[in-house]
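**Student:** No letters, just coordinates:
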């Protein structure tokens, strides 16, 4: 039996659609990202799954039934809005959530201190959360999510406010937990996180399910083939009618959706024949960032009228 079962799940807010007929299964130990532009239904889907919002239609089951806080499956949920416990001390909040997830008080305190030391916050244990920087507060809220080693991690924009060093630290921490069998649902706009941490991906668009599949398949099915090259000097205006696009000084690419194995070799021959001094040459699939831009374009930069 799947740990997560979502079937025909819909949520309407009056005449507005939050999500529409979403359907997927997620087995224990699997990892999946939910992505889409603002207003596409990501947060509504998660809230329906966790019983925080009642769906209009369909089912959202965790371990075989609608989720209730008393269920034996332990969930660590990092919501998009994280304004709670601001006046409380860091250590007190972490210890509280450790005991709520079944740790005895001593074990909870030990785990809390271990986490803070690992995250570079050991000296801030007795500091009120509101006195910390945004990045430090984010680490604390992630610690709340991780306390007690939950079976299911549901993380909504987990690295907001993180610099590259802390993103790397976060990725390592999450990968360790999924490596020990935790199930992960990741809601994010950061496509590199998706590639680093998840096996599957669900694209939402306007509340509807646009694509569900493996991350590697998504790049192949939704993306393009990109032949890139670096060169010295100037690139002629046309090279045998190839639709080349400059990507910066000394860099250009050709984007094509056709499966033409010989195309890169023909392009390279034509560049050399035109006198272009090619210094590097590769063909690759689109990255998830490029897939996202191709799918959503300008809509990804606009806020939805309803934040769902």
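**Tutor:** Perfect, thanks for sending it. Treat the numbers as computed from the prediction; the structure is a model and nothing was measured.
**Student:** only C-alpha atoms for contact and neighbour calcs from this point on.
**Tutor:** OK.
**Student:** Please, where are all the strands along the protein?
**Tutor:** 4-13, 16-26, 31-35, 57-62, 65-66, 75-78, 152-156, 183-187, 200-205, 208-214, 225-232, 245-248, 251-256, 277-285 (DSSP state E).
**Student:** Would you mind giving those as a markdown table with mean neighbour count and distance to residue 111 added?
**Tutor:** As requested, the strands of the chain are arranged in a markdown table below (neighbours: other C-alpha atoms under 10 Å; distance: least, C-alpha to C-alpha, whole Å):
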| stretch | mean neighbour count | distance to residue 111 |
| --- | --- | --- |
| strand 4-13 | 18 | 28 |
| strand 16-26 | 19 | 28 |
| strand 31-35 | 23 | 24 |
| strand 57-62 | 20 | 26 |
| strand 65-66 | 14 | 30 |
| strand 75-78 | 22 | 15 |
| strand 152-156 | 23 | 17 |
| strand 183-187 | 25 | 20 |
| strand 200-205 | 22 | 30 |
| strand 208-214 | 16 | 34 |
| strand 225-232 | 18 | 47 |
| strand 245-248 | 12 | 48 |
| strand 251-256 | 17 | 49 |
| strand 277-285 | 14 | 42 |
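**Student:** quick one: which of these is nearest residue 91?
**Tutor:** Counting by C-alpha to C-alpha, residue 91 lies closest to strand 75-78 out of the strands of the chain; the figure is 17.4 Å.
**Student:** Below is an additional structure, to be compared with the one above:
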């Protein structure tokens, strides 16, 4: 195995592993396996997740077969053989996805397996005389972590103030980058509750006859892009992931351009800037508490990381640049041109 290079004190060096199939335990075999591509990448956690692929080969009716990264001229329909072990703590469902030419053709759900030995025939009519490529993708279906009490509190508060909902949404989306204590999992699930609440507000305004902004040319362009995102599910190698991201784009479009803009119009842009700064204060204070708590604990020694792996990048995303402050407070828009060779901007 080859461990990941991005290692920091307090974290395991072998969380991301390249598993290489060797014909012999010597240096020449490693080079030969790397050249041939006989390897796969896995996530590893000693006490929680240990999934090993022992065999993945394809055979035909004549008995010919090809192992990982091998080639075979088929006689009849291809049969796929998948074998491995799984140690999951706590026991969870393991899903093995078979992908042909970039498209998922079969997904096998295994309930808390200790080992798996799968075999099936690809009898699809889509197989032609051209070369076909097969690969595997394995994932764990963890039970969703949903803090419904927190969601219900947010729902009750939002009836009195949309600003609270906007504040919670910014905080939730920002917290999705916290890499420890399971905070990112909670934030990723909580974002759906908050973004769906935004949609309820929009539809509520429509049904109750409240003032809703007019549809503009930008909305038409945005809907075309969102429609294309949903259409891409039909040829995506990971349809579920593409569907999730497409829904996220749609919810963010509704939240930003139909709720936050309306809130800024009625309350003033300074109010939105104030909400962003309040989130920054929470992240700032939490980052300094990370000196004493968290996985790194850099007090007196070690490397200060804050609550994010890339704290400066997160702060840059949340803190508007001077040209954006000008737009908020003076309504004078300046040209912002991203330079491909520098992180600076021209204004």
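**Tutor:** Yes, it's here. All values derive from a computational prediction rather than experimental measurement.
**Student:** Would you mind reporting the TM-score between them?
**Tutor:** Once superposed, chain against chain, the TM-score is 0.27 (TM-score structural alignment, normalised by the length of structure 1); 143 aligned residues with a C-alpha RMSD of 6.6 Å.
**Student:** thinking again about what came up before, let's have the strands of structure 1 in a markdown table, adding distance to residue 44 of structure 1.
**Tutor:** Putting these into a markdown table (distance: least, C-alpha to C-alpha, whole Å) gives the following:
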| stretch | distance to residue 44 of structure 1 |
| --- | --- |
| strand 4-13 | 8 |
| strand 16-26 | 6 |
| strand 31-35 | 11 |
| strand 57-62 | 12 |
| strand 65-66 | 15 |
| strand 75-78 | 14 |
| strand 152-156 | 11 |
| strand 183-187 | 11 |
| strand 200-205 | 11 |
| strand 208-214 | 12 |
| strand 225-232 | 34 |
| strand 245-248 | 38 |
| strand 251-256 | 35 |
| strand 277-285 | 31 |
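**Student:** what about those strands, which gets the closest to residue 170 of structure 1?
**Tutor:** Each of the strands of structure 1 was scored for nearness to residue 170 of structure 1 using C-alpha to C-alpha, and the closest is strand 152-156 (11.7 Å).
**Student:** for the closest one, packing partners?
**Tutor:** Using 3 or more C-alpha pairs under 8 Å, 6 or more residues apart in numbering; DSSP states H and E, the elements in contact with strand 152-156 of structure 1 are strand 75-78, strand 183-187.
**Student:** Check which helices and strands the shortest one sits against.
**Tutor:** Put plainly, it is strand 75-78 of structure 1. Against strand 75-78 of structure 1 (3+ C-alpha pairs under 8 Å, 6+ apart) you get helix 134-146, strand 152-156.
**Student:** wait, isn't residue 141 of structure 2 in contact with residue 88?
**Tutor:** No: with contacts defined as C-alpha atoms under 8 Å, residue 141 of structure 2 does not count as touching residue 88, sitting 11.1 Å away.
**Student:** Determine whether the claim that residue 53 of structure 2 is in a helix is correct.
**Tutor:** No: with DSSP: H, G, I helix; E, B strand; the rest coil as the criterion, residue 53 of structure 2 is assigned strand and is not in a helix.
**Student:** Same question for the residue lying closest to it once chain neighbours are set aside, what's its three-state structure.
**Tutor:** Here the nearest residue to residue 53 of structure 2 in space, its sequence neighbours aside, is residue 84; by C-alpha to C-alpha, 6 or more residues apart in numbering that works out to 4.4 Å. Recorded secondary structure, residue 84 of structure 2: strand (three-state DSSP).
**Student:** Could you give the number of residues near residue 84 of structure 2?
**Tutor:** The burial count assigned to residue 84 of structure 2 is 16, neighbours taken as other C-alpha atoms under 10 Å.
**Student:** OK, contacts around it?
**Tutor:** Contacts here follow C-alpha atoms under 8 Å, 6 or more residues apart in numbering; on that basis residue 84 of structure 2 touches 51, 52, 53, 54, 55, 115, 116, 117.
**Student:** Which single one of those residues is nearest to residue 261 of structure 2?
**Tutor:** After measuring those against residue 261 of structure 2 - C-alpha to C-alpha - the closest member comes out as residue 51, at 46.9 Å.
**Student:** Against residue 270 of structure 2, how distant is that closest one?
**Tutor:** Computed as C-alpha to C-alpha, to the nearest Å, the residue 51 of structure 2 to residue 270 of structure 2 distance reads 51 Å.
**Student:** ok, back up a step: for the contacts of residue 84 of structure 2, I'd like a selection string for ChimeraX - just the buried members, please.
**Tutor:** Provided next is the ChimeraX selection string for whichever of those are buried by 16 or more other C-alpha atoms under 10 Å:
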select :51,52,53,116
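**Student:** those helices in structure 2, which residues are they?
**Tutor:** All helices of structure 2, identified by DSSP state H, fall at 27-36, 148-158, 162-175, 183-207, 217-231, 239-254, 261-267, 269-289, 311-318, 322-330.
**Student:** in the fifth one, what counts as buried?
**Tutor:** Within helix 217-231 of structure 2, the residues that count as buried by 16+ other C-alpha under 10 Å are 226, 229, 230.
**Student:** between these, which is nearest residue 191 of structure 2?
**Tutor:** residue 226 (19.1 Å).
**Student:** show me what contacts the closest one?
**Tutor:** Contact analysis of residue 226 of structure 2 by C-alpha under 8 Å, 6+ apart lists 246, 249, 250.
**Student:** Give the closest residue to residue 162 of structure 2 in space, chain neighbours not counted.
**Tutor:** Computed as C-alpha to C-alpha, 6+ apart, the closest residue to residue 162 of structure 2 that is not its neighbour in sequence is residue 263, at 7.5 Å.
**Student:** What residues does residue 272 of structure 2 make contact with?
**Tutor:** With contacts defined as C-alpha under 8 Å, 6+ apart, the neighbours of residue 272 of structure 2 are residue 264.
**Student:** most packed of the helices and strands packed on strand 75-78 of structure 1?
**Tutor:** Highest mean neighbour count of these: strand 152-156, a mean of 23 (counted as mean count of other C-alpha atoms under 10 Å).
**Student:** burial of residue 94 of structure 2, as a residue count?
**Tutor:** One way to gauge burial is a neighbour count; for residue 94 of structure 2, by other C-alpha under 10 Å, it gives 21.
**Student:** One more: residue 108 of structure 2?
**Tutor:** 12.
**Student:** now do residue 242 of structure 2
**Tutor:** For residue 242 of structure 2, the tally of surrounding residues (other C-alpha under 10 Å) stands at 19.
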